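Trainee: Pasting the sequence and the predicted coordinates here, then a few questions.
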Amino acid sequence: MPQDTHLHLDPLGGIAGDMFVAAMLDAAPDLLPEAQALAARIGPGVGIDAVEQRDHGMRGRHLAVTLPESRRGPRHYGEYQALLAELAPDPGVARRADDILRRLGEAEAAVHGVTLAQVHFHEISDWDSIADVLLAALCLERLGVSSASTSALPLGGGRVETEHGQMPVPAPATLILMQGLPVIDDGIPGERVTPTGAAIMAHLQPAPALPAGTMTLRRTGNGLGTRRMEGVANLLRVGLWQAEAAEDRDRVGVISFHVDDQTGEDLAVGLANLRGREDVLDVLQLPAFGKKGRMMSRIELICRHAAMEEVARACFAETTTIGLRLREERRMLLPREAQPVQVDGREIGTKTRQLPLGGQITKAEMDDLATAGDHAARQSLRRRAETHD
């Protein structure tokens, strides 16, 4: 699928890690071989399949996980993090898996009053839960999910048995992860949202409704849980949407801050490091006057929406700012295509954008023109690259 896919979730029965992976594999069965190969790398005896099932007359897939004799995987946050980093097939999957795990770890740390490094997982340290986190990250990355929305999550109710004894439903860490998400009490008790399912939702940061504007549904899938409930299918439905042709719409994170006490040389290095991140789309630096007439730099950074918190932490690490302003914005993009062309034996990258009222504009990449000679030589090469047939 193209990148910048919008994911919409309908958690009729709820959401768990295995339900999410099953729904995504139902929507994109072509991913199953890669998912199976990745699951097999987790450890000897670990395997998965997406099995066709029915629940209350609704078809879907259930994630069947084959486990080794020892179900218990790593239990400490650092061990879990290192394993996911080792197994992830590429940086994009690694970042998503790490973000899901971090959100889960921070919720557990808040519940137990410990630091993230001290978190000791219980319910999510089985090999199947490790597979859920890793495969959820794989599906999201391969399908190019850049924004998400959800209908209301079922609240559930009652109690659940844990290694700490009985806990209310939703479990304490789950409830923390559900903050800011729409919920509904449909009167059906039980654990409807698991900690891993809630961590995936927190990673997605879904809006409460589909984006405005014309969109096209590209794929849909149903994931079925293990439990059977009275009167409702234990089903999670996902839809993968694409913005309609002429204009692409998505959400981005915008982070702005001021710096007045960092040397220009060091700030330049810090901003270069931020620009080099794959989840940062652009960095703008403007001169300004601040308190007491001091010269300062006003920084505005645009990043992928799902990575906003991670990028914010990087801003604190790379600069001396003590405060950030974060906001979400919707952007509109013209369709564009990158294509290299050959001019005088030299490869020049070009980008062509389609205009809303018809026509197109092609621009050559300046980095590829830089060694062409003087200004006149660069302009000549640019004209030929931009009019190349």
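Mentor: That came in fine, so what should we check first?
Trainee: going forward, measure contacts between C-alpha atoms and count neighbours the same way
Mentor: OK.
Trainee: Look up how far Thr162 lies from the residue lying closest to Glu163 once chain neighbours are set aside.
Mentor: Excluding its sequence neighbours, the residue lying closest to Glu163 (C-alpha to C-alpha, 6 or more residues apart in numbering) is His122, at 6.8 Å. The gap separating His122 from Thr162 is 8 Å, by C-alpha to C-alpha, to the nearest Å.
Trainee: what does Ala246 give?
Mentor: From Ala246 to Thr162 the distance is 51 Å (C-alpha to C-alpha).
Trainee: helices and strands around the stretch of helix or strand Leu175 belongs to, which ones?
Mentor: Secondary structure from DSSP states H and E places Leu175 in helix 172-177. If contacts are counted by 3 or more C-alpha pairs under 8 Å, 6 or more residues apart in numbering; DSSP states H and E, helix 172-177 sits against helix 91-112, helix 195-204.
Trainee: Structure two is appended below for comparative analysis:
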Amino acid sequence: MKTLFIDCSMGAAGDMLMGALYELLEPAQQEDFLDTMNHLLSQNISLTASSCEKCGIYGTKMDVSIYVKNEDSHTSYPEILAQIDSLSISSRVKEHAKAIYTLIGDAESSVHHTDIQQIHFHEVGTLDAVMDVVGCCILLDLLAPEQILASPVHVGSGTVPCAHGILPVPAPATAEILQGVPIYSGTIDGELCTPTGAALLKHFVGQFLPMPPMTVQKTGYGMGTKDFPTANCLRIFSGDMDIMPVPTKRQLPHIQPTSTVSVSNDSETHPDFYTEGFHNLDQILELSCNLDDMTPEAVSYAIDVLFDAGALDVFTTPVHMKKNRSGLLLTCLCNMEQESIFSRLLLEHTTTRGIRIHPCYRRILDASYEKVSTPFGNITIKVNSGYGIHKFKPEYDDVAKAAKEHGVTFQEVWNSAKDAYRKNK
């Protein structure tokens, strides 16, 4: 599964993302990309890619040069959309670019308590910001990843000057965009994540998590402008994540990378940047402890407490412990952010004095529920799907209740419900 993992340990900005993505292209593609970008807007603006060194690490610095000064530095939201629509790029790339500016516009309108149509962009409305957004959209269209993941985002600390004055880091619009995204501050004084970088991440990244197991084939480095004690660069790892077999092309259509930049040729049947229906990895925690001095009733109560608190799953496994004693391995699965809650419950409701914590990656199928009509009444069917897989089964409680009410066997109701579901499909 072709995967891009974005390392945001030094934040994210539009030019840094574009530089890292540019490095993942083949040399011929790089030339075509620059040629395309330099003919997009006008002859008064150019994009160059140059080698840049930060703390001994070399990467690509993307520079946009504007030769005619734009006297009007306030660009409205409708003007930005019209400008994107006028570009000779595919409608697919246009829609992504406009969606990114909509994220920024919604954030600005929320911060300034006004309608998005009344928003006038300052820094993010300049031509170089438009080039960053459009350039990243084109590059991702060329690279055609099946999924995009990213680390939690380092936003920096201190203050940042902008058109409205001196603002705290992260800037209010950046903080608004990054709602729902794991972020953190640090000792570096400065703005590490810009509104443009935040919007690009929010739009394209399927999940934010520590780097999962993947076979890296190439790494791109996009360099920032400022110098910090830590190398100011954004890394993107390109590789494969074949933790489970990838379905066939019929089940899992995907974009093949193109050898040239043909962004003006559009196709309504062309799929999106990453495959619809192929789910990202989900990271959870496995909390476990050994027990050999609790009664079955006490263990059962502890399990109920964990389930009532929202554990993803709780189960026991027979184990043979020290001093030849039989015992139980109690395991609780929970989401990452709930570790402290369930660790406390395990320590409080069991006799253990220590808990082992293991991060786990998982893939899950989507679950939905449907009602089918049978001679024994309506029965709920649980449907699981994803990765080209589709399976279903009747819900136990409905089947058991119907069997008792109609004086028939469990299997008779079960089979009737499965047959009814198949006929409906």
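Mentor: All right, it came through fine. This structure is a prediction, so every number in the text was calculated from the model and none was measured.
Trainee: returning to what we had before: same drill for His122 and Thr162 of the first structure, tell me which one is more crowded.
Mentor: His122 (15 against 11; other C-alpha atoms under 10 Å).
Trainee: Look at the more buried one and give its secondary structure.
Mentor: Using DSSP: H, G, I helix; E, B strand; the rest coil, the structure places His122 of the first structure in coil.
Trainee: that older thread, quick one: contacts of the helix holding Leu175 of the first structure?
Mentor: Applying C-alpha atoms under 8 Å, 6 or more residues apart in numbering, the external contacts of helix 172-177 of the first structure come out as 103-104, 107-108, 110-111, 193-195, 198-199, 201-202.
Trainee: Next, format these as TSV and append distance to Ala27 of the first structure and neighbour count.
Mentor: Formatted as TSV, the contacts of helix 172-177 of the first structure follow (distance: C-alpha to C-alpha, whole Å; neighbours: other C-alpha atoms under 10 Å):
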residue	distance to Ala27 of the first structure	neighbour count
Arg103	26	22
Leu104	26	28
Ala107	30	22
Glu108	31	24
Ala110	35	15
Val111	35	14
Val193	21	26
Thr194	22	22
Pro195	23	27
Ala198	20	27
Ala199	21	28
Met201	18	25
Ala202	21	21
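Trainee: Distance to Glu69 of the first structure added to those residues, as JSON lines?
Mentor: Output for those, formatted as JSON lines (distance: C-alpha to C-alpha, whole Å):
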{"residue": "Arg103", "distance to Glu69 of the first structure": "29"}
{"residue": "Leu104", "distance to Glu69 of the first structure": "26"}
{"residue": "Ala107", "distance to Glu69 of the first structure": "30"}
{"residue": "Glu108", "distance to Glu69 of the first structure": "27"}
{"residue": "Ala110", "distance to Glu69 of the first structure": "32"}
{"residue": "Val111", "distance to Glu69 of the first structure": "31"}
{"residue": "Val193", "distance to Glu69 of the first structure": "27"}
{"residue": "Thr194", "distance to Glu69 of the first structure": "24"}
{"residue": "Pro195", "distance to Glu69 of the first structure": "24"}
{"residue": "Ala198", "distance to Glu69 of the first structure": "28"}
{"residue": "Ala199", "distance to Glu69 of the first structure": "27"}
{"residue": "Met201", "distance to Glu69 of the first structure": "31"}
{"residue": "Ala202", "distance to Glu69 of the first structure": "32"}
